[in-house]
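Asker: attaching a predicted model along with its sequence, questions to come.
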Amino acid sequence: MTTSSGPQARPHRSLGTIDAAAIGAGAMLGAGVFSVFAPAAVGAGAWLPVAIAIAGFVAYCNAVSSARLAARHPEWGGAYVYGTERLGELWGFLAGWAFVVGKIASCAAMALTFAHYALPGWERPAAVAAVVVMVALNFRGIRRSTFVVKVLVLLVLGVLAVSVVAMLMSGRLAAVAEVDGLGPWPGSFGLLGSAALIFFAFAGYARVATLGAEVREPRTTIPRAINLSLATVLVVYMVVGTGLLIVLGRERLITSEAPLVDAVLVSGQPALVPVMVAGAAVASLGALLSLLLGISRTTAAMASDGHLPRRLGIVHERSGVPHRAETAVGAVVIVLILFGDLTSAIAFSAFGVLVYYTITNASALRLGPDENRPPLVAPLGGLVGCVVLVCSLPLPVIGLGVLVLGAGAGLWWVRDRMSHRPG
């Protein structure tokens, strides 16, 4: 089957390596770095750096598989395209379905995080307003959106650097003994469940693959952009996460609602609190912008193939943006903001992302020797890692995720039967 080949799916190839890497880094350096370490520390405790390393390893394996597949399939859709071409229509559909529903939940989490920091007490109205503004910005075209993403990434990196300097000046980073070593073994599910939550914060490099039809020289640009964005974010997460664990201590980190704010307070730098708040807001908006870019394009690819209403696949003639898919995604995100919960949104997003990458790695295993296939350790390690992490999430999240995937498979089966009906 040829995916996304219709006239609706012909965007402009305008992105270079730095542009694409900025989109990936902007998605990863979002609300996660400002909020994920506290709930992750609940399960991992003082083993938090180990959980970060596990999530980083699985993310790297997925990045290698994604890069090789994206180079062979430089078009919208990511694993939706890979799964369809390499494994069959059902697996491709499930990959796209998992990506869309998981990342829509992530959009809600990003918007709510922005609102929590920027306008406490008005979280839901502020989150809705953020989604509306980001959708409108994307309507202006990807070049302008990418410029904004690059600015946001630089600002967030600056804020995180300030927080690290403040923690260093506190002198507490030298007192590593206060962490009590690695502490008691948190259990396999505690450690791996924490790694699954942290992986949610790593998953932004998928945005580079889903923008494959919009980059120049995708065979070289996509792998470089993925590796550059992932390596940068891995270092940032390890430094910030370990610093928070040491400066705040295990118990305070677990109970913190704003770890970076608490860290600068403990460091004796209360004047930096507004900087941390602004950084969290900027990071959330940058991630929200990148997420909406990727989700709308996967939705458009699925619509062009008839798996979703075809009108969602229409691309605007001047901007090259799938504006109807963008609007539909934004509307669903707003519904989740109005009725959903931040913690459950993060966990469910992690479930969807891990399923998506499971299919990605399975697809990479089907690459032939003449297709620049990755070393076996990458897709195999990514496949096993994703399955293990998704099974370590809380049981209610797994149950809901299975139900949603089952509903998607049911929709695909009905469509398939109707398309083969005589007459």
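Answerer: Yep, it's here. Residues are numbered from 1 along each chain as shown.
Asker: C-alpha only now, for contacts and for neighbours.
Answerer: OK.
Asker: buried ones in whatever helix or strand residue 94 lives in?
Answerer: With the criterion set as DSSP states H and E, the secondary-structure element containing residue 94 is helix 89-118. With burial defined by 16 or more other CA atoms under 10 Å, the residues of helix 89-118 counted as buried are 89-118.
Asker: and for stretch 134-148?
Answerer: Neighbour-count burial for stretch 134-148 flags 134-135, 138-139, 141-142, 145-146, 148 (criterion: 16+ other CA under 10 Å).
Asker: ditto for stretch 376-392
Answerer: Applying a neighbour-count criterion of 16+ other CA under 10 Å, one finds 378-383, 385-386, 388-392 buried in stretch 376-392.
Asker: next one: stretch 338-351
Answerer: Of the residues in stretch 338-351, those buried by neighbour count under the rule 16+ other CA under 10 Å are 340, 342, 344-351.
Asker: return the subset of the residues you listed lying in helices.
Answerer: The helices, defined by DSSP state H, take in 342, 344-351 from the buried residues of stretch 338-351.
Asker: here comes the other one, which I'd like you to weigh against the first:
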Amino acid sequence: MPLTRRLGLGDAVFLGLGSMVGAGVFAAFAPAAAAAGAGLLPALGIAAVVAFCNATSSARLAARHPESGGTYVYGRARLGEFWGYLAGWGFVTGKTASCAAMTLTVVAYAAPGLGQPWRAVLAVVVVAAVTGVNCLGVHRSALATRVIVLVTLVVLVAAVVSATSGGFVAEPFAPFHGGGVLTAAGLLFFAFAGYARLATLGEEVRDPARTIPRAIPIALGLTLVVYAVVAVALLLTLGPVRLAASADPIAEAAAPWLSPVVRGGATLASLGSLLALVLGVSRTTLAMARDGHLPRFLAAVHPRFEVPQRAELAVGVVVAVLATTVDLRGAIGFSSFAVLAYYAIANASALRLGADENPAPRVVAVAGLVGCAVLAFSLPWPSVVAGCAVLAVGAAAFFVRRRLSRV
């Protein structure tokens, strides 16, 4: 059963913003500053350039392949079944880790003093609530995301104005760790990667050939502006050293009376990101299940709510388990590696677009492919090792399944 096309341009832009202007803006700056110091700013620029190349390639491919699944579909169509499968595997595993990171961010900001095991209980409750909303239909998820994005932007504006009104530190741009800029860019890519959600929802967007190529750059451009403003404000008011050590830098930089509001905004933003992430992961799971790369019972679409409800529930269960067992920074690093691999395949697929298929200039796809590879292997080594291991397991499963199907 096909999914229903309910989402227009505004819905698509807000879903993209909900994925990018979420937990990343509250969680990614501290580890990036720890790696690069004031090199956080050029790292942000590098991450944005790679994201732009990836977004451009994804948008052109989505216009030609308006189906659920994103690069899983593009890689399969343009490069062959294995590369499509590997992209889907990287996306599902990497973004499931992202969902766990978002859940942990919600818990950290909503209940900072809560100890175990109640933190684990709250994480499970959060995942269950988000999964329940998504199971009621994508149009409800889009409406919820629109509200969350608007509230988050208001909170960020208030926090930046409050922080910069209180004076600046003596040396806001020192130290500058040039050797850590690429590592920081790889970590910050975690925050930009949400535009993939629009491509994975291709089967639910009205006029996808026109809507998706417009929505992705709009959402990405708006996100870059927000991140750049917040990054500068944090460096000016906290400095790189204090920023790197902070568990909640935006709340720390804001005036004391505003900190509870910032924490509430961070909680809501993280919920918005989690909502959109679960949507994207479940749609790629649906596409892979349709093709037999995941259990076929996950391909069912609910006749009333018109969503892949079994895939939604399966993703929710896995995220709940991860959120009770992993740590936030480790989840960010692993997610970045897996998703960079996913986008490398997207750019390689874009290089196969014909002249009559409205491709972007080849230099964009080449820059995106090279940028993904460089950033992926610039991440902290535990993230690189874990990412390579998970991709290797996925590849082995593909070839074992193929061999068994021939017996």
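Answerer: The structure has been received and is ready for your questions. For clarity, every value in this text was computed on a predicted model and none was experimentally measured.
Asker: got a TM-score for the pair?
Answerer: Scored by TM-score structural alignment, normalised by the length of structure 2, the superposition of the two chains gives a TM-score of 0.97; 403 aligned residues with a CA RMSD of 1.1 Å.
Asker: coming back round to it: redo the buried residues of stretch 338-351 of structure 1 as a markdown table? Include distance to residue 74 of structure 1.
Answerer: A markdown table is the format used below for the buried residues of stretch 338-351 of structure 1 (distance: CA to CA, whole Å):
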| residue | distance to residue 74 of structure 1 |
| --- | --- |
| 340 | 35 |
| 342 | 34 |
| 344 | 33 |
| 345 | 30 |
| 346 | 29 |
| 347 | 30 |
| 348 | 28 |
| 349 | 25 |
| 350 | 25 |
| 351 | 26 |
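Asker: what's the counterpart of residue 325 of structure 1 in structure 2?
Answerer: Residue 325 of structure 1 maps onto residue 311 in structure 2 when the alignment is built from TM-score structural alignment.
Asker: please report the distance of that match from residue 82 of structure 2.
Answerer: Here residue 311 of structure 2 is placed at a distance of 22 Å from residue 82 of structure 2 (CA to CA, to the nearest Å).
Asker: for residue 279 of structure 2, same thing?
Answerer: As for residue 279 of structure 2, its distance to residue 82 of structure 2 is 24 Å (criterion: CA to CA).
Asker: so who does the residue mapped onto residue 12 of structure 1 from structure 2 touch?
Answerer: Under the alignment (TM-score structural alignment), residue 12 of structure 1 maps onto residue 4 of structure 2. In this structure, residue 4 of structure 2 makes contact with 203-204, 306, judged by CA atoms under 8 Å, 6 or more residues apart in numbering.
Asker: secondary structure element for residue 4 of structure 2?
Answerer: Following DSSP H and E, there is no helix or strand that holds residue 4 of structure 2.
Asker: one more: residue 58 of structure 2?
Answerer: helix 40-64.
Asker: now do that helix: which elements does it pack against?
Answerer: Counting contacts by 3 or more CA pairs under 8 Å, 6 or more residues apart in numbering; DSSP states H and E, the secondary-structure elements packed against helix 40-64 of structure 2 are helix 29-36, helix 71-78, helix 181-192, helix 196-200, helix 208-245, helix 328-350, helix 362-376.
Asker: structure 1: matching residues for that one?
Answerer: With the alignment judged by TM-score structural alignment, the segment of structure 1 matched to helix 40-64 of structure 2 spans residues 48-72.
Asker: could I get the buried residue list for that stretch?
Answerer: Buried residues in stretch 48-72 of structure 1, counting neighbours by 16+ other CA under 10 Å, are found at 48-72.
Asker: looking at this, residue 392 of structure 1 is in a strand?
Answerer: No. Using DSSP: H, G, I helix; E, B strand; the rest coil, the secondary structure at residue 392 of structure 1 is coil, not a strand.
Asker: show me the contacts for it.
Answerer: Shown in contact with residue 392 of structure 1 (CA under 8 Å, 6+ apart): 189-190, 192-193, 196.
Asker: may I ask which of these has the most neighbours?
Answerer: Of all the contacts of residue 392 of structure 1, the highest neighbour tally under other CA atoms under 10 Å goes to residue 196, namely 31 neighbours.
Asker: that one maps to what in structure 2?
Answerer: Under the alignment by TM-score structural alignment, residue 196 of structure 1 pairs with residue 186 in structure 2.
Asker: how about residue 28 of structure 1?
Answerer: For residue 28 of structure 1, the aligned residue in structure 2 is residue 20 (criterion: TM-score structural alignment).
Asker: from the buried residues of stretch 338-351 of structure 1, which is closest to residue 183 of structure 1?
Answerer: Checking the buried residues of stretch 338-351 of structure 1 against residue 183 of structure 1 with CA to CA, the nearest one is residue 347 at 25.2 Å.
Asker: preserved in structure 2, out of the contacts of residue 392 of structure 1?
Answerer: For these, the contacts that are reproduced in structure 2, applying both residues aligned by TM-score structural alignment, their matches' CA atoms under 8 Å, are 192-193, 196.
Asker: structure 2: which residue goes with residue 210 of structure 1?
Answerer: With TM-score structural alignment defining the correspondence, residue 210 of structure 1 maps onto residue 200 in structure 2.
Asker: what sits closest to that match if chain neighbours are left out?
Answerer: Taking CA to CA, 6 or more residues apart in numbering, and ignoring the residues beside it in sequence, residue 200 of structure 2 has residue 70 as its nearest neighbour in space, at 4.2 Å.
Asker: and residue 238 of structure 1, how many neighbours?
Answerer: With neighbours defined by other CA under 10 Å, the count for residue 238 of structure 1 comes to 18.
Asker: who's in contact with the counterpart of it in structure 2?
Answerer: Matched across to structure 2, residue 238 of structure 1 falls on residue 228, judged by TM-score structural alignment. With contacts defined as CA under 8 Å, 6+ apart, the neighbours of residue 228 of structure 2 are 41, 44.
Asker: cutoff 10 Å now
Answerer: Contacts for residue 228 of structure 2 (CA atoms under 10 Å, 6 or more residues apart in numbering) come out as 40-41, 44-45, 234.
Asker: tell me the two of those that are most distant?
Answerer: Within the contacts of residue 228 of structure 2, two members stand farthest from each other by CA to CA: 45 and 234, at 16.1 Å.
Asker: from residue 172 of structure 1, how far off is residue 294 of structure 1?
Answerer: 40 Å.
Asker: neighbour count winner among those two?
Answerer: In this view residue 294 of structure 1 and residue 172 are compared by other CA under 10 Å, and residue 294 has more residues nearby, 28 against 18.
Asker: which residue in structure 2 aligns with that one?
Answerer: For residue 294 of structure 1, the aligned residue in structure 2 is residue 280 (criterion: TM-score structural alignment).
Asker: over to residue 123 of structure 1?
Answerer: When structure 2 is aligned by TM-score structural alignment, residue 123 of structure 1 is paired with residue 119.
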